[in-house]
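[1] A structural model of the following input is requested.
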Amino acid sequence: MAEKLNYQQMASDIVKLVGGTENIQSVSHCMTRLRFILKSEDKADTAAIKKMPGVLGVVSAGGQYMVVLGKNLPPIFEAVQKQFNLTEGQNTDENLDKDLVAEKKPLTVKSAALAVLGYVSASVTPMITGLVAGGMLKVLLLIITLIDAGFADTSTYTLLSGVADACFYFMPIFVAYGAAKKLGGTPIYAMICAASLLHGNYTSLVAAGEPVTLLGLPVRLMSYSSSLLPALLITLCAFYMEKFFNKIVPGIFKSLLVGLGTITVTMIFGFVVLAPLGGYLGNYLAVVFGFLGGTVGPIAVGVLAACLPWLVMTGMHMALVPFMTQALTNPGYDAVFRPAFILHNMAEGGACIGVALRAKTAELRSEALGIAFGCIVAGVTEPAIYGINLPRKSPMIGVMAGGAAGGVVAGLLGARVFVMGYSTILALPIFQETIVAAAIAVVVAIVVAALVTFILNPEKETANQ
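    Modelled structure (predicted):
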């Protein structure tokens, strides 16, 4: 019988073992991981953290130090916040310049790419749960309208659909918040700048279609609702503008002039250069997504689903979320990323089923089936990866085979996600008219993963487990 975990003590021990509060720049979380940004990862005692009961693993990637906690995450994260006053994304602004200088490394193509991915991923992460919530509400409304067509004409539908669309429509504001927290800037400045792209003064000019100038400079009129890249560029500009004005404005006038200078200069650049540039980049990405979905889609989905267990273990799967979000905005569907995420989770569950079928003890069989249920129905894979599949090695081959097979089938049948949802079988309605194709791919991923794992017989490898 597993001992009952003391979450308050675990929170205290984890913070101490990562180097204490003085070594923590910020702390956040996803569904299963406590994510730290540390001033120095060398001060963290990774070996000791891994030995703690309830800890499934430790991953360092993309500038984040992640403690994998699975279902134990929510109470531990809450305990960390209460005990140490470490809120999500909190940074120490006064030491920002010093910390950046201390950790400065030679610029290479790899380091630059990792920095960009880390910035984009951290910017999007805070709004993921909101996107999922809105997407699932849209699915619920769709189901109700299928049962009662007249529901779409009611005020109830109108109001609730507005709630469902809000996170997507105001995406630039939420992206700006996450980006500012990642950079260590003042979020409200970036959010004001992003919100100005959605303000009626600007959108009315877009609707009118007449030529517009700002200080004599031409403004390219585009719609930025549900956009991602413009907010990322504008927030980056706001961060450096804030630093600049903090340096040149005397202390007595900072509270009056720093914010004024930051939002004004940022949005002169924003309206004239940055927002249009982000819009164009988004359109080019849409062309790439359309190419992938229309040509090499089956191969792309299969390869990504097969690689995802290793991306999840390194934490780099979060770097794909921005592309998923951008695809849902333009071209309006995701034929690669979310399908691969869902099929990977199904394959993890299928591999656990294969382990259960070969299990020599009732305890292991029960554990494997319970974790398989968590993968398939709840969409949580870390317990499967670290607790069942990775220690036995060969089930990971089953996971990759199942993900690849399901991905190829999904691509060939044209499965596409149209709204954001979580990676669980309960989210199949997000595929809308391609739901049958997605369901077939899910079955293929589970069956192939279970069958390959069963044939490879992982119990031969771990007779003592």
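[2] okay, CA-based contacts and neighbour counts for the rest of this
    Fine.
[3] Strands of the stretch 51-200 of the chain, start to end?
    In the stretch 51-200 of the chain, the strands defined using DSSP state E, counting those that start in this stretch lie at 57-61, 64-68.
[4] Which helix or which strand is home to residue 28?
    Using DSSP states H and E, the element containing residue 28 is strand 24-29.
[5] quick one: contacts of that strand?
    Applying Cα atoms under 8 Å, 6 or more residues apart in numbering, the external contacts of strand 24-29 come out as 18, 34-39, 77, 86-92.
[6] from those residues, which would you call buried?
    Among the contacts of strand 24-29, those classed as buried by 16 or more other Cα atoms under 10 Å are 18, 34-39, 77, 86, 88-91.
[7] nearest to residue 375, of those residues?
    For residue 375, the closest of the buried ones among the contacts of strand 24-29 turns out to be residue 34, at 19.2 Å, with distances computed as Cα to Cα.
[8] give the contact list for the closest residue to the closest one other than its chain neighbours.
    For residue 34, ignoring the flanking residues on the chain, the nearest one in space by Cα to Cα, 6 or more residues apart in numbering is residue 67 at 5.1 Å. For residue 67, the contacting residues are 33, 34, 35, 55, 56, 57, 58, 59, taking Cα under 8 Å, 6+ apart as the criterion.
[9] Alongside the first, I'd like the structure of this one:
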Amino acid sequence: MNKYEEIAKQVVEHVGGISNVEALTNCMTRLRFTLKDLNKADVKKLEAVKGVQGVVNKNGQFQVVIGSDVSHVCDEIKKMGSFSDTIQTKTEHVSVINRVLGAITAIFQPVIPAICGAGMLKAVLALLTALSWVSTESQTYVLLNMFADAAFYFLPIYLAFSSAKYFKCNPYIAAVLGAILIHPTFSGLVAAAEPVTYFGIPVKLVSYGSSVVPPILIVWLQSYVEKFANKVSPNAVKVFLAPLIEFFILCPICLIVIGPLGSVVGDVLYVVFDFLNNQARWVIPVLMGAFCPLFVMTGMHYSFMPVQLAQYATLGYGTLLGPGMLASNISQAGACFAVALRTKNKELRSTAISAGTTALFGITEPALYGVTMRLKTPLWCVMVSGGIAGLWGGLVNMRTYASATAGITALPVYITDDMMNVVNAVICIIIALVCSFVLTLIFGMGRKNKADKNFEEAKQAESANSQSNSVNTYSSIYSPLNGKLVKLENVNDDVFSKKVMGSGIAIFPESGKVCAPFDGKVNTVFPTKHAIGLTSDEGIELIIHVGLDTVELNGEGFVQHVQDNQEVKKGDLLLEVDLDFIQKKGYDITTPIIVTNSSSYIDVIETDKTQIKIGEECIKVFK
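    A predicted model of the protein is given here:
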């Protein structure tokens, strides 16, 4: 087993098992889960897993911070089961604002790699042009510029597709709605600037290339119209009639109502950006530089992306994220390097050097969770330094011209005709690095290296959690029947013998009493009484299926003694079965006992006995 498999298995176990995972995806450093039941996740045990930097539960998203290896861990988890990759925001007890922010984050998350990649391509092109290696008059420049612009110009299509997955409607219809906004014919009408009407209704001519708000709003509306269209369309013609209804309703609304509404939002944002740039240009970089670590902790930094893209669309450059995040990220690096210099703990030194180097390139979670937040005072040093460096960026009006991860490799996105913009970015990096390094050196470690003591205490706490997790490494399931044990692979039913439903054992019963195999709860007694589903207090999900094909008896020969959702103790009577009656009817009474969430555990081992009695251990489930 490689290290990624080990991390993956432990993470899955501590989020409540495979059966508790509704959706899973990853960003650059985090596993992002939608869990069916957040209460099943054990944060302390997750944080004790070697390889986990931290845990964040925000807006219904359960985030496990891994670092740069996150994609490998995510791949290993996806091998364990089939999950949706669309992360939903759980709305119970979540404010409207947090729901909106959660939705924005979920919609933009899949699109960000394309935007960042295209942004870096623009940065490379700017660098090639600045060095006079590529002429702006050449076809090479035209093609490279086209490659980079495609991700931004066709953004309405990508966002529509991503929004459809979030709002659970047809993503291909959504993509068509996004494409309508930027269709060449409509773009031509906009360029011609002549009045356009639809059945006499005026259509506002707006250029929607790179737009953000309209595609999200139109797909949100689509999610309701689609339900209506599917409901009123007869099954025989639903395949074409439902989409026809959607297009007939949504297309005009898209261009007449929602599109112009989005443009109004853009106009308002332009006024706000223009005011800030002219009257208080230092405010945003200072706030972002100082509070970026808090945004990263909660995953809120992705929520700013729509506004940043709107700023690019209205002004042609960005000041919202780039300068402030550059100041903050480099400050994380400076603090880590100071910790590495002062600490006497070899493990902390190694962690700090690695995390600081990663932070230089814009990935700060290892620094945040592994060093600065863990040691506390260095985090305050980072926030002060980020604010100071952000102030410089604001005063000199630092601007980015494409989206990129805010680190030293992002310097090309500051390239413009005014090369002082790049010089100012370099100065910002130096201010952040030096200021954070010095402040952490002076204040961050405390007298007599108090930070080392904090680190040791944190490690001891994690070790204690880890040790407590290693106790009782398996749970027991006790026999619900008296009888002869049968290997599951020898059961005369492929669903059980091939372990389609999970691992377990079977019993050929010698008496008709079926008792509770552990302390837990009855999930369901099947209407035909031939099978019963239970969940143990430790989370084991079990089905006791009395006989094969006995569902056909419609309850004859079975007496039910418990109800759905009833709490039971080991040994409580669940069912009474007339075994002679069932056999006379020609049915096999072999009773499979299946752990249906087997994939949530390392292994399920049956006893090697041949005969067993009620209450004797028959299965061990290893955590």
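[10] ranking the contacts of residue 67 of structure 1 by neighbours, who comes first?
    Of those, residue 33 is surrounded by the most neighbours, 26 neighbours in total, counting by other Cα atoms under 10 Å.
[11] Run a quick check on that residue versus residue 64, I expect a contact.
    No: with contact taken as Cα atoms under 8 Å, residue 33 of structure 1 and residue 64 are classed as non-touching, separated by 10.7 Å.
[12] Tell me the one of the contacts of residue 67 of structure 1 nearest residue 232 of structure 1?
    Nearest to residue 232 of structure 1 among those is residue 35, at 21.3 Å by Cα to Cα.
[13] check contacts around the counterpart of the closest one in structure 2.
    For residue 35 of structure 1, the aligned residue in structure 2 is residue 32 (criterion: TM-score structural alignment). With contact set as Cα under 8 Å, 6+ apart, residue 32 of structure 2 has these partners: 24, 25, 26, 61, 62, 63, 64, 87.
[14] so which of the residues you listed hold up in structure 1?
    Mapping these onto structure 1 (both residues aligned by TM-score structural alignment, their matches' Cα atoms under 8 Å) leaves 24, 25, 26, 61, 62, 63, 64 still in contact.
[15] nearest to residue 315 of structure 2, of those residues?
    Of all those, residue 315 of structure 2 sits closest to residue 26, with 31.3 Å by Cα to Cα.
[16] The closest one and residue 158 of structure 2, how far apart?
    Spatial separation of residue 26 of structure 2 from residue 158 of structure 2 under the definition Cα to Cα, to the nearest Å is 18 Å.
[17] Next: residue 342 of structure 2.
    Taken as Cα to Cα, the span from residue 342 of structure 2 to residue 158 of structure 2 is 48 Å.
[18] same check, this time on residue 127 of structure 2
    When Cα to Cα is the yardstick, residue 127 of structure 2 and residue 158 of structure 2 sit 28 Å from each other.
[19] ok, which stretches of the stretch 51-200 of structure 1 are helices?
    If you assign secondary structure with DSSP state H, counting those that start in this stretch, the helices in the stretch 51-200 of structure 1 sit at 73-84, 96-102, 109-124, 128-147, 155-169, 171-183, 187-196, 200-208.
[20] Residue 306 of structure 1 matches what in structure 2?
    Under the alignment (TM-score structural alignment), residue 306 of structure 1 maps onto residue 290 of structure 2.
[21] Can you say which helix or strand has that match in it?
    Using DSSP H and E, residue 290 of structure 2 maps to helix 283-298.
[22] Using the aligned residues only, give the average distance of that helix to structure 1.
    For helix 283-298 of structure 2, the mean distance to aligned residues of structure 1 following superposition is 1.4 Å (mean Cα distance after the TM-score superposition for structure 1).
[23] elements contacting that helix?
    Using 3 or more Cα pairs under 8 Å, 6 or more residues apart in numbering; DSSP states H and E, the elements in contact with helix 283-298 of structure 2 are strand 54-58, helix 322-342, helix 377-395.
[24] What's the first helix or strand after it?
    helix 305-315.
[25] Which residue numbers in structure 1 does that next one align to?
    Using TM-score structural alignment, the residues of structure 1 aligned to helix 305-315 of structure 2 are 321-331.
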